[in-house]
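Novice: Quick check, what structure comes out for this input:
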Amino acid sequence: MIDKGTIDKVMETAQGQITEVVSEFVNLKRRGINYIGLCPFHNEKTPSFIVSPHKGIYKCFGCGKGGNAVNFLMDHEQISFIEAIKILGKKFHIHIEEKELTPEEMAHQNDRESMLVVTTFAAGYFMDRLHKSDEGKSVGLGYFRERNFRDDIIQKFQLGYSPESRDAFTKEALRQGYKLDFLEKTGLTIVRDDYKADRFRGRVIFPIHSLAGKVIGFGGRVLRTDAKTAKYLNSPESEIYHKSKVLYGMYQARQEIARQDRCILVEGYTDVLSFHQAGISNVVASSGTALTPDQIRLIARFSKNLTIIFDGDAAGIKASLRGIDLVLEEGLNVKVLLLPDGEDPDSYAKKLGGEALRAYIQKHETDFIRFKTGLLLEEAKDDPIARARLVQDIVRTISVIPDSITRTEYVKDCSNLMKVEEQVLYMEIGKLRKKRQEDASKRTHYNENQSPGNSGMSAPAPVSDPMLKQAASSSNPFEAEEREVLRFLLKYGDAMLGEFEFDDGKREVSVGEYIVAELRQDELESVNPLYNRMMELYEENFRNENFSSSRFFVSSSDNRISSLATDLIAHEYSLSRIHDKLGVVSTEEDLLDELVPKVVTELKWKKVKILLDEKRQLLKKAEEEKDEAGFMELLQDFNNLQQAFIFISKALGGRTVV
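Specialist: Have a look, this model is predicted:
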């Protein structure tokens, strides 16, 4: 366990450096006092993800995600609170002491954490075997030396070797106390009845990292020339590794991609290694598979500019062309580079070296649509049917580009290249885009009809927390008013409000003290337990020295509290700038002495109004049942509530009793 003081120190440091934390995963650009980028939690083409260094929060106004630096890391990497604290502690050089977990405590760790522990051990084991075993040095290290990879590159990518012996790794892992269940779930060990074997035996190992640097999977290359097995082998899909969402080398390349605002995509592991060795480190690999939407969005988070490098294999190029439409659809600017015959990125990087390779890329990379048009024109030659198919193919590609100006430029170029009138191309593009919109509309209509209550909204995610379950199961008629009161409490709780009359006399109070006193004197509680918990926490802590309401709740270790606090603080309200009768613009903060009592009174007004409605129904029922005693008691309650309601209505400007 980590002591609370250390956790608080890590959270405070991370909150002050939230931009640095988030920028490791999202390409952020300054906008005023904040930073903006594409949200990593949902697919978007227009940035709506904001990081506020001043407030120490992030907030997406598209999908609603928000919180502090720890929340971000937990959500993004799907890790526990303690794991996030450890990562941030290491990042900010904060020493974290914790007791060693007992076997019983380790057994209570969830599957994902246990699998990450196993893959971390495996990566260390494979590296150790590469450098310290005779077999590893002669076979594995010998292979890397033969490929001319330097030691610093081998270390940078944590390359390793798995012994030829059937179950050498599995035996060592079991001896060290790692469970066979997790060895199997990570795909490191193949288990069939009593048979156990190492998946990657006899292969050099390429660890695959998450954006946070965690080893989540492995690629292995067999070295035996007579092996009747696949040359390359990857970890199977698991809780921690999804091949379609990962790009090899992204962890090592992400900062350089953002700095250069360009990503270079190659095919294999050694292509990435050779580029890094040549000094070009903004490069990632698709590991021999067609690009997926998730991988494209991963690139887009760091740069909108992508250069794809092909070797001279014509069949491979044509297969790849079909997938690049997905890249254009995501709004990326795509260029392609065709290497000379017989060369691949690995060999050519070693042949040219860094400086010459950079110059070659800059000189020979070509806009993708021009490249595709030229390639298909060469293939079609003078065949009219083939040329017609070419036009349709190119039009289909241009039609997926979201930016209209970019589409216009491509239409002009392709019209000249293909000798087809621009108007014809525009008409075909229009038809395709219209059909896509109609198809999307049908899908949306279908999803709306399938959603609960036909509300047009997707079903809410399952709630596992008992407190949130209770809140979700009961409707809250005071939701808007209670959130507004909480917003003032969190955003301005420390601000002084002025003098107010209380039971113990007239005194000056803060916004937070006023809200607490007003709600407590009328014993007002929410049907939402989370709102009540935040009020309780405020009461318990607001008199502490150096207490800051916004910082306290945003940096809460309770993800529900910090997320709600972020949402309330980040949200812009129409009252934020107000014109008085003289035309002078006031900020919300200037008018706290008017606005805070008003929002509290609004909440009281609505609560009393609903209580009156309930009493009316009970009075009606008592009258129908001829319950005279019950009727008189209810009538007394109703009259008291009505007097209170009239009083509150006058305070709000004389609202009519209904």
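
Novice: all contacts plus neighbour counts: C-alpha atoms, from now on.
Specialist: OK.

Novice: and for stretch 629-637, what are the contacting residues?
Specialist: 615, 618-619, 622-623 (CA atoms under 8 Å, 6 or more residues apart in numbering).

Novice: Let me have the residues you listed in a markdown table, adding neighbour count and distance to Val424 as columns.
Specialist: Output for the contacts of stretch 629-637, formatted as a markdown table (neighbours: other CA atoms under 10 Å; distance: CA to CA, whole Å):
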| residue | neighbour count | distance to Val424 |
| --- | --- | --- |
| Lys615 | 18 | 71 |
| Leu618 | 17 | 72 |
| Leu619 | 20 | 74 |
| Ala622 | 17 | 77 |
| Glu623 | 14 | 78 |
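
Novice: how about this one, so we can line them up?
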Amino acid sequence: PENEIYVKSKILYGLYFARSPIDKAKECLLVEGYTDVISLHQAGIENVVASGGTSLTTEQIRLIKKYTNNLTIIYDGDNAGVKAALRGLDMALEEGLNVKLVLIPDNEDPDSYVNKVGTTAFKDFVANNKKDFIIFQLGILLKDAGNDINQKNNVVNNIAETLSKINRTEDFTKLQEYIKQCASLLKIDEGGLTTLVNKYKRDSIAKEEKKLYSVGDFQTQEFPQQPTTNYTDSDTLLLHQDEAIEKNILKVLFEHGYKSWNNEQSIALYVINELSPYKFHNPLLAKIYAAFIQELNEGKQPDAKTFLYHTDEAIRNMIISITASPYELSPKWDEKLQGLNITNRDNSIQDAFMSVTFFKLRKIKKMFEENQQQLEIATTPEQQLQLMKDHLLFKEEESKITKALGTVILK
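Specialist: Modelled structure (predicted):
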């Protein structure tokens, strides 16, 4: 019986003894029952494990993936065996496994068949009768559909959803070959199938996002809960205008850069390190920011006066604009800082933290918007796949920042 230590869905029977043989053969044979494993091991076929009569689980698939990417499933050839073999294999595709299927003939199972024909004949049968999982699945679905138009339409959708599980960039060529073969067997347009596969990919991403950003997820976080934020006009200005955000960063650097952020670095170094992955949108502000960093690298303590008498008139005017338009932190944002683990908090720490956070949120929001625009005009499945992965990365980064604040996700 199952207990806290033994959970059937998280283990593979025989894996301990099969690890080295799997690694050596560069292939894992998966059977259904324990007796199948024992009989095959006794016959000298040792790269074999059993799922314990359950559908393959994500945990079991990842155990296999530790030793090989090649999975061959050997099941009974009856209808029950076929259905059992097909269950859970979409997850194997998601994990990047190459899945083949071998069905034992004549109502045999691996145990009885290896005892009947012997080791060599069994190995030969497996080697010569491997069927590609996706193509085999499509054949079964088409056979069941017959001439029913509605059933055939369901087949197209089912196979497109299965193909959408092949989502790693390195599997792009494999996906294209599958689309080509499946479109031919379905007698449909290859481009149409590609479009449908990408639709299922987008739907899957949307579901993951919904799961990631659900209210329940926020309730499990360790930071203090905050009510939905009502942004003030000043907040909205900072969130939606690059120049305002970038000017505020420079203002913080000029006024507080020399002060201590913690025992290890100054506020200037904190800001520069946090913003290293991002670029300024305004070329003039970018130029001033780069000059500030250069001054700092030379061991100086730059401030607004450093640039106030610059030979470039545009820089002088911008410095005047930055210093003449103070930004006051919204009281609501001040309340949020109470729950953050920042010691010796004063206005300089507040200004630096909030300015950096607004800057990062705005840049990620902008990258997300640009990614969405590129996704709409992407012409190849490879481009679409990469853009959809970038989409998730941007949302995850946004989530990290907003969770640190205890705020809602920006819409």
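
Novice: And the TM-score between them?
Specialist: Here the TM-score for the pair of chains, by TM-score structural alignment, normalised by the length of structure 2, is 0.53; 232 aligned residues with a CA RMSD of 2.7 Å.

Novice: Counting by contacts, list what the longest helix belonging to structure 2 packs against.
Specialist: In terms of residue count, the longest helix belonging to structure 2 (DSSP state H) is helix 347-377. Applying 3 or more CA pairs under 8 Å, 6 or more residues apart in numbering; DSSP states H and E, one finds that helix 347-377 of structure 2 contacts helix 233-240, helix 242-256, helix 267-274, helix 381-405.

Novice: Repeat the analysis, applying 7 Å as the threshold.
Specialist: The contact analysis (3 or more CA pairs under 7 Å, 6 or more residues apart in numbering; DSSP states H and E) places helix 347-377 of structure 2 against helix 233-240, helix 242-256, helix 381-405.

Novice: and Leu97 of structure 2, which of those helices is closest to it?
Specialist: helix 381-405 (18.2 Å; CA to CA).

Novice: That closest one corresponds to what range in structure 1?
Specialist: Under TM-score structural alignment, there is no match for helix 381-405 of structure 2 anywhere in structure 1.

Novice: buried stuff in that helix?
Specialist: 381-382, 384-385, 387-388, 390-392, 394-395, 398-399, 401-405 (16 or more other CA atoms under 10 Å).

Novice: now stretch 91-109 of structure 2
Specialist: Buried, per 16+ other CA under 10 Å, within stretch 91-109 of structure 2: 91-104, 108-109.

Novice: Could you give the residue range in structure 1 aligned to it?
Specialist: Residue span in structure 1 matched to stretch 91-109 of structure 2, by TM-score structural alignment: 326-344.

Novice: can you check stretch 15-27 of structure 2 too?
Specialist: By TM-score structural alignment, stretch 15-27 of structure 2 lines up with residues 250-262 in structure 1.

Novice: Excluding chain neighbours, give the residue nearest to Tyr492 of structure 1 in space.
Specialist: Using CA to CA, 6 or more residues apart in numbering and skipping residues adjacent in sequence, the residue nearest Tyr492 of structure 1 is Val511, 6.4 Å away.

Novice: Trace the one you found over to structure 2, please.
Specialist: That one, Val511 of structure 1, aligns with nothing by TM-score structural alignment.

Novice: One more: Val596 of structure 1?
Specialist: For Val596 of structure 1, no residue is aligned by TM-score structural alignment.

Novice: that's a helix at Val596 of structure 1, yeah?
Specialist: Yes - checked against DSSP: H, G, I helix; E, B strand; the rest coil, Val596 of structure 1 lies within a helix.

Novice: Tell me how far it lies from Ile578 of structure 1.
Specialist: 15 Å (CA to CA, to the nearest Å).
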